[in-house]
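**Student:** Please find the sequence and the predicted model below.
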Amino acid sequence: MHAVARGQRRWSNLSLAHRDGGVGIVRIDAPGKRNAMGRQFWPELRSVLDELESDGKTRVVVVTGAGDEAFSAGGDIASFAELTDLAAKRAFQRDCMRTFAAVEESPLPILAAVNGWALGGGCELAMACDVVFASERAVFGMPEAAVGLVPGFGVLRGPSVVGRQWTKLMVFAAERVDAQTALRIGLVQKVVPHADLLPATLRVAQQIAENAPLAVATGKELVNRGVDRGEFDHSTDALTVLQSTQDTAEGIRAFLDKRPPRFQGR
């Protein structure tokens, strides 16, 4: 029998449902925008994780996308255009990094159930999770170079998850990979039929929830002990500089205008 969902709550970018057995389901909840991550997404996810970590009941978290099309198509590009000064750009990058760190450092195991497009920040969030399940329809990619940026977290974690060369291919060429390729290169641990994605993820979540929570938390901490947080500052500095270039401004304008960008290398 599958656990029963209880008490769904909604924020501007997220929704949360609890299931009997200690599993919390967090949905990226903006299906009209392919679950794009608005600026409120990042502090909201941290707040939800804080709540789940302190409620004394949750043993495992499952993160998925609302609807049937996307896990998340990445950051809401329109919101980038609102970052007009250097301080705001730096603060935004720090906010994103704090959220990825919160996922990695949470004592709770966090499973991603990728139900469709996982691009940009969506792909990076999957990398930050502990185990990734993917629908056979899932597609992963880091296309930030098309708007003059790089995936600040993906360039740090990609080499350890999928290897240096695959990271370069995905970052330089915005190469998209299907679910089976993602499985082969280590970005995904299990690929399942689309209709079975959430049930399959919840079955494993329940297995984890039945194990000793302190042992699971310690195991996660020890596996992640080599993660270098100092890299986050370097990435934030580099992304802040990139966000201030003419090419990034052109890339964002072109995206919003739905035309090819004209990059000048400055």
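**Tutor:** Nice, thanks for sending it over. Note that the structure is a prediction, hence the values are computed from the model and not measured. Residues are numbered from 1 along each chain as shown.
**Student:** Only C-alpha atoms from now on, for both contacts and neighbour counts.
**Tutor:** OK.
**Student:** Could you pull out the helices in the stretch 101-250 of the chain for me?
**Tutor:** 121-128, 154-161, 164-172, 179-185, 197-209, 213-223, 230-243, 246-257 (DSSP state H, counting those that start in this stretch).
**Student:** and among these, the most buried is which?
**Tutor:** Highest mean neighbour count among those (mean count of other C-alpha atoms under 10 Å): helix 121-128, with a mean of 26.
**Student:** I'd like to check what contacts that helix. Which residues are they?
**Tutor:** Here helix 121-128 makes contact (C-alpha atoms under 8 Å, 6 or more residues apart in numbering) with 37, 71-75, 100-101, 103-104, 112, 114, 118, 132, 140-142, 151, 153-154, 157-158, 161, 187.
**Student:** L183: what's it in contact with?
**Tutor:** Counting by C-alpha under 8 Å, 6+ apart, L183 touches Q189, K190, V191.
**Student:** Please pick the buried ones from those.
**Tutor:** Buried members of the contacts of L183, scored by 16 or more other C-alpha atoms under 10 Å, are K190, V191.
**Student:** And here is the other one:
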Amino acid sequence: MQNAVNSQLVIETIKNGVLTVQFNHAHYNNPFSDALESAVSYSLTKAEENPDVKAVIITGGIDRSFSVGGDFNEVKELKGGKEVEEWIDGVVGLYISSLRLTKPTIAAVDKYAIGIGFQLALTCDWRIATERCQFIMPELKHGIACTLGQYMLEKSLGRAAMMEIIYDSEAISIERCFKYGLINKVTKVEDLLEESQKLAERLANYPEVPFGKTKKVINESYIKGLQDVMENTKAVHRASFGAGHAQKFMKKIVGEK
């Protein structure tokens, strides 16, 4: 049985107990606006509460990026004050909504996973990517602090990989993705969702209680670490946006002087 629920910002499809949450921003690169962030967080929270959902696939869709990060049309307006703290609260809330899922989660990644998109993929249990996908954490070279990215990369991949990724600030080759353990499988574009569905169904068949309890314990320290780093993150982002470097880059990208 297959049912689809469409909203403006998220498309939810459930098949054989697997819920696919597809980002549906008007732009094919799926930048994380505040509205999209809230919509995805809500979908993931509902998925945890829904007994009919046994596993979750998170994706930007085929021929669309997983996400290129924060929506520059909104983020360029940050000045270094309280609005920065509210922005960080929303971003961390998105990550925690994924980490609190006790059901199997798969990130199905096509095209770009940048910044917030990259970090959201790190909250999933498994990452399947297309041959053309590009993971990039470019914050530092664009004048944006990378404390959340630093923590999440080090927690997920280790200190050495983290330092290479954030200081290099460039696209990571498929070979390096496998070396770091960033992706678990590469597939053809046309097979991405099918391969993700197969894996999700396999994991969904594991006994629910031991899987869920184990995953909860695994992610407890991840969540606590994110909460602990939030205050430092807010402080460094206030300073970063207060310096104005990031806004100059973002305005250039969106075509403003």
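**Tutor:** It's in. Fair warning: this is a prediction, and the values are worked out from it, not measured in the lab.
**Student:** quick one on the thing from earlier: ok, and the contacts of L183 of structure 1 in structure 2?
**Tutor:** Among those, the contacts conserved in structure 2 (both residues aligned by TM-score structural alignment, their matches' C-alpha atoms under 8 Å) are Q189.
**Student:** Tell me which of the contacts of L183 of structure 1 fall in strands.
**Tutor:** The members of these that map onto strands under DSSP state E are K190, V191.
**Student:** Would you reformat the contacts of L183 of structure 1 as a markdown table and include distance to A209 of structure 1?
**Tutor:** Listed next are the contacts of L183 of structure 1 as a markdown table, based on distance: C-alpha to C-alpha, whole Å:
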| residue | distance to A209 of structure 1 |
| --- | --- |
| Q189 | 18 |
| K190 | 19 |
| V191 | 21 |
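**Student:** from the contacts of L183 of structure 1, which single one is nearest A66 of structure 1?
**Tutor:** Among the contacts of L183 of structure 1, V191 lies closest to A66 of structure 1 (C-alpha to C-alpha), at 18.7 Å.
**Student:** what's the counterpart of that closest one in structure 2?
**Tutor:** Alignment note (TM-score structural alignment): V191 of structure 1 maps to V186 of structure 2.
**Student:** leaving aside the residues next to it on the chain, what's closest to its match?
**Tutor:** In space, V186 of structure 2 comes closest to A129 once its chain neighbours are excluded; the distance is 5.0 Å by C-alpha to C-alpha, 6 or more residues apart in numbering.
**Student:** so the one you found touches D110, yeah?
**Tutor:** Yes - judged on C-alpha atoms under 8 Å, A129 of structure 2 makes contact with D110 at a distance of 6.0 Å.
**Student:** picking up where we left off before, including distance to L49 of structure 1, could the helices of the stretch 101-250 of structure 1 go into a markdown table?
**Tutor:** Formatted as a markdown table, the helices of the stretch 101-250 of structure 1 follow (distance: least, C-alpha to C-alpha, whole Å):
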| stretch | distance to L49 of structure 1 |
| --- | --- |
| helix 121-128 | 14 |
| helix 154-161 | 21 |
| helix 164-172 | 28 |
| helix 179-185 | 26 |
| helix 197-209 | 16 |
| helix 213-223 | 14 |
| helix 230-243 | 20 |
| helix 246-257 | 31 |
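**Student:** tell me, what's touching A129 and D110 of structure 2 both at once?
**Tutor:** Common neighbours of A129 of structure 2 and D110, using C-alpha under 8 Å, 6+ apart, are L192.
**Student:** if I look at G225 of structure 2, how far off is C133 of structure 2?
**Tutor:** To C133 of structure 2, G225 of structure 2 is 28 Å away according to C-alpha to C-alpha, to the nearest Å.
**Student:** try Q8 of structure 2
**Tutor:** For Q8 of structure 2 relative to C133 of structure 2 (C-alpha to C-alpha), the value is 25 Å.
**Student:** With V68 of structure 2 instead?
**Tutor:** Relative to C133 of structure 2, and taking C-alpha to C-alpha, V68 of structure 2 is found at 12 Å.
**Student:** Looking at Q8 and C133 of structure 2, which one has more neighbours?
**Tutor:** Neighbour count, other C-alpha atoms under 10 Å: between Q8 of structure 2 and C133, C133 has more, with 21 against 12.
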